[in-house]
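Here is a sequence with its predicted model. Questions after.
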Amino acid sequence: MNLASVIELANTLSVAERRQFKLITRKSQKGKVYLQLFDLVTQAGDPLVIKESFKKIYPAASLNMATQYLHKLLCDMLVRNQLKNDAGLLLLYGMMKVKTLRQRNLPNQAIKQARVLLSGSNTTDDFLLKYILKREELSRLSEINFRGISEKQLIAEQQTARDLLKNTRSLQEHYALYELLKHRLIHSTPGGSPAAPAGFDDLLFEEMAIINNRVKQNPESQKLHLLFQSFYFSHTGNYNAALKTFYLLNGLFEKHKIPLQHPPLDYYDTLDGLLENLKAVHAFDQMPYFIKKLSLLEHKAYPDYFNYLVKKTTLLFELEVLVANGAWGNALQQIRSVSSLVLSEFSSVHPQKQLKLLFYCSLIYYKNQQPGKAKKILTPVITARQPDRSSFYNICRCFNIVLHYESRDLEYLDYEVRSYKRFTASRPSGIPNIEKLLFKAIALHPWQNSAFRNRQQAEKLADLVTAIHKNPAESRILSSFNFVEWVLSKFVS
């Protein structure tokens, strides 16, 4: 593990978890190198600062070895904490005990342990884990020559193992079809355009065959079936059917909430996906219902990183609904109503969510005539110079250029444009049209020209504007901030 991995892991720790780690390690490991590294990671956070400080304190020590050991100890602590709440993880831990007992030539104890695990395995739908446990039990029975079990009982146990494999196979087929559908819809159709339903008949027929087979349906298979349908309907333009499926999917999770993960990441991912789909089809009036469901996932029993992820995601979707409706004043009130910790804490738990949240907060302050606050919020994104080259990071950097243009910070503006061009130089596809339009418009210095001159200059941008509107992917970017409208406004004012 490298230093970046340790920093990422440490950033997910709550204050209580950091205190717990210090207490666990302080008693017997006082003065150890990895403890000093842990302090540096939690206090500095910057890899360069950590490396320099570590070298000064321990010039002869290996940072790589200390990093690997620290990562191992942190993972061990988090796994131990999770054992109390995660049924699947508890089964895996129990299986390690069964293996150990078998290696120690204690077959009776191994069988007893496997049966204890199987009797308590109803809290998980992981059929593969259950099968492995059942297989362990049958293997141990074979080792003791099936002592104490009749042939009829043995056949019944073997049938249980077969049923578990059937369920595992059925789930795999569900996953395979859902993944194929998702891949085909994403990569075989133009961005933002509904796909032709006839192009997916083969997958639909296979999915129907799985649903109609004799394998007993379980919450996991029902979830995959509804995910398949919701993804299909929302991407083929059947939005009413997609919406009905969303409600069914949410109802399924609420019905089976108790045996789900701790924290309920599956339910979070589903609600997040549903809201993203609703946003994609502009069904903003339907989003508040699912946003409310999402907010209810926050619970004091769950880790802090998960609760902050829920808070960030809830606020993000609330702001996106308000922005879509042009309710800029209400959006500003919503930002001010939440704790500043929602923006600052656990920023690395979901980098894309954090990126979008900071962007929308910056945009809302800009729309409320507070450009200074807008720049301040976006500064951490820009100064970080993230390796993340996602389209939304590019939007943030372009919007940052807009903010500095508005404040006439010409020296910084020139530097940032040159820096951005270097940043995008390695792209195989080159600079996108939106960015070309933005850079070209700034280079024409519209604030220095007469109205007549600007009208002439605007005509030179017409081809780029047309190209942007014809490109579905670039048109979608304009829903976040209309760069085209902003550029053209500078040539008519």
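Received the coordinates, thanks. Residues are numbered from 1 along each chain as shown.

hey, let's count contacts and neighbours off CA atoms from now on
Fine.

Now do stretch 30-37: everything it contacts.
25, 50, 54, 58, 61, 66-67, 69-70 (Cα atoms under 8 Å, 6 or more residues apart in numbering).

Of these, which count as buried by neighbour count?
50, 54, 66-67, 69-70 (16 or more other Cα atoms under 10 Å).

In helices, which of those residues appear?
Among those, the members found in helices (DSSP state H) are 50, 54, 66-67, 69-70.

Residue nearest the middle of this protein, spatially speaking?
H350 (5.3 Å; Cα atoms, centre = their mean).

roughly how far is the lengthiest helix in the chain from the heart of the chain?
In the chain, taking DSSP H as the definition, the longest helix is helix 151-188. Put simply, helix 151-188 sits 26 Å off its chain's centre (Cα atoms, centre = their mean, to the nearest Å).

repeat for stretch 307-325
For stretch 307-325, the distance to the chain centre is 14 Å (Cα atoms, centre = their mean).

can you list contacts of it?
268, 272, 275, 284, 287-288, 291, 294-295, 297-300, 328, 330-331, 334-335, 342-343, 345-346, 349-350, 353-354, 356-357, 360, 364.

this is the other structure I want to compare:
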Amino acid sequence: MKRVDSVISLIYSLSKAEKKHFSLLVVKDRDEKDYLVIYDIITKSKQPNGNTIKEEFYKRRPNGSFEVSIQYLYEKLTDALLILRKKKDICYDLFNNLCKARMLYERSLFEECFEILSDTIEQAQYYENNEVLIIALKLELEYLLRLNFPGMTEKELFHKHFMQNEALKKIRKITEQSSLHNLLKYRLAHIGSIRTAQQKQDMNDLMVNELYIAASSETEGNFELTRNHKLFQANYLMMTGNYKAALNSYKELDLLFEKNQQFWSNPPIYYLSVLEGVLSSLRFVGNYEEMPYFLEKLKKLITTTSFEFKVNATCLLFQYELFPSLDKGNFLECTKLMNLYHEPLYDKEVWLSPIRKSELLLYTTLIHIGNQDYKAAKKHISNAIIDHNIKYLPLMRTIRLVRLIVYYEMQEYDLIRHESRSISRGLSSSKEQSFKTEHLILWFLNKKNLPILRNERELFWEKLTPEIEHLFDDKFENQLLRIFDFTAWIESKILKKNLTETLQQHINAKKL
């Protein structure tokens, strides 16, 4: 990212309080410095970009240096934001204390130095920040060594070495545990949900290794070890399609986080992951009634965090407020909800992570399909495909299939044939990574000469029904159908039924 783009992103992420703080910091420079000219241009531009900002800058400051000024503005903004983080994020405070201790020691203020280090060690232990604890203990021992351990007993020295070794052991266990969790999440993102028994066996190997680490660690009483262990279990259960067990694991995690709020990261990305897991599990088991309780918790996170985190959390909130209506085919309610989120979400979609943005465009497309607004559906699904950041991820195949559905509705059959061949090649080259549902959708989209008479269509659907029912009985296939019930769309096309009515019938059938 170019420096000017970074500055634009930083400025647009500032809250009102942060903008006020920055203005107070630079008040003495106002109307004098070139960097403030750039700041003024960006804040007053509706859709700023690097080129227009540079052109406007040279109109106001013909003899100025844009590159120097933009770099200086970047440094001023980051310094201002770092100042604001003090007393708001314990991690910043602890590292700041370490820097203070070093400075005080260098100026021979030994008593003040050890006082700060002692306080830092105590806080690092309380917040279970083993990395800071290791550095603080190392500095303390190094300074004590230089001073020949003044007023210190051998027992006290032994205790400090013991604390160091215990912190190192915990870091090693957490690192081993995190590496397995990272591998699990990587496979989910780049390979997708489990589709075959062999893939499940590969995941079982990860589970066995993680259980071994958890069993050999004193997870009880250590928040990070317990959190990582339960997160791994919950994610594993989700990937294997055991949604009820996953729901219980996520609820246990929610209780763990609620009881240990002092250990939340800032922004609370781990707790956001837990809430997403709970809501996802509730959706998959069809328990929409419990969702509002956890959605309220999600709303509280959105009011207290950074701008980028807030936008991504808002997208998550929108999705899970949307799903009860989308799953039931209530597209009118879906449209009303989209309108409510136009300003807080759709206007800020540039801040979304690539995956979250693609999910938003995918579900927006499905809403437009339900409303039979195929022109809008084509626009949104095409925007999702443009993003090269998810080009090779499993979600892209689903997005491409939905685009084929839009082509089908718009009767663009030549495009369907061309795109289907490309998708089919991808599926055939990785059969272990494909769903039967994907092949079914492609087969139907390329099906020629559907029966015309109603009784013939009903007979055609009747012959297809056993295969459809088998998909719903397969927990691996359910991992794709949980995104959207594509079989309901196929049924609505064959029987010429309303999609809303078909989705509602499928939901009612699941309850029986």
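Good, I have the coordinates. It should be emphasised that the depicted structure is a prediction, and the values quoted were computed from it without experimental measurement.

Can you give me the TM-score here?
In this superposition the chains share a TM-score of 0.74, using TM-score structural alignment, normalised by the length of structure 1; 466 aligned residues with a Cα RMSD of 4.9 Å.

once aligned to structure 2, how far is the longest helix of structure 1 on average?
Compared with structure 2 after fitting, helix 151-188 of structure 1 has a mean deviation of 2.6 Å; criterion: mean Cα distance after the TM-score superposition for structure 1.

helix or strand right after that helix?
Once helix 151-188 of structure 1 ends, the next helix or strand along the chain (criterion: DSSP states H and E) is helix 201-211.

how far does that next one sit from the chain's center?
Counting by Cα atoms, centre = their mean, helix 201-211 of structure 1 comes out at 29 Å from the chain centroid.

Run through who's touching the next helix-or-strand element following it.
Sequence order places helix 219-235 as the next helix or strand after helix 201-211 of structure 1, per DSSP H and E. Residues from elsewhere that reach helix 219-235 of structure 1 (Cα under 8 Å, 6+ apart): 125, 170-171, 174-175, 177-178, 181-182, 185, 193-195, 207, 211, 239, 241-243, 245-246, 248-249, 252, 256, 277, 281.

Any chance of a ChimeraX selection covering the buried ones in the residues you listed?
If you want just the buried ones from the contacts of helix 219-235 of structure 1 in ChimeraX, going by 16+ other Cα under 10 Å, the selection is:
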select :125,170,171,174,175,177,178,181,182,185,194,195,207,211,239,242,243,245,246,249,252,277
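
Need the counterpart of L317 of structure 2 in structure 1.
Structural alignment (TM-score structural alignment) places L317 of structure 2 against T314 in structure 1.

Mind listing what's buried along the helix or strand containing its match?
In the assignment (DSSP H and E), T314 of structure 1 maps to helix 304-324. Of all the residues in helix 304-324 of structure 1, those buried under the rule 16+ other Cα under 10 Å are 304-323.

other SSEs contacting the helix or strand following it?
Heading C-terminal from helix 304-324 of structure 1, the first helix or strand you meet, by DSSP H and E, is helix 328-337. The contact analysis (3 or more Cα pairs under 8 Å, 6 or more residues apart in numbering; DSSP states H and E) places helix 328-337 of structure 1 against helix 304-324, helix 351-367.

could you redo the ones you listed as a markdown table and give each row distance to L226 of structure 1?
Formatted as a markdown table, those follow (distance: least, Cα to Cα, whole Å):
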| stretch | distance to L226 of structure 1 |
| --- | --- |
| helix 304-324 | 22 |
| helix 351-367 | 25 |
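
I'd like the contacts of stretch 30-37 of structure 1 written out as JSON lines, with distance to P219 of structure 1 added.
Below are these laid out as JSON lines (distance: Cα to Cα, whole Å):
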{"residue": "T25", "distance to P219 of structure 1": "41"}
{"residue": "I50", "distance to P219 of structure 1": "46"}
{"residue": "F54", "distance to P219 of structure 1": "50"}
{"residue": "Y58", "distance to P219 of structure 1": "53"}
{"residue": "A61", "distance to P219 of structure 1": "51"}
{"residue": "A66", "distance to P219 of structure 1": "43"}
{"residue": "T67", "distance to P219 of structure 1": "41"}
{"residue": "Y69", "distance to P219 of structure 1": "39"}
{"residue": "L70", "distance to P219 of structure 1": "38"}
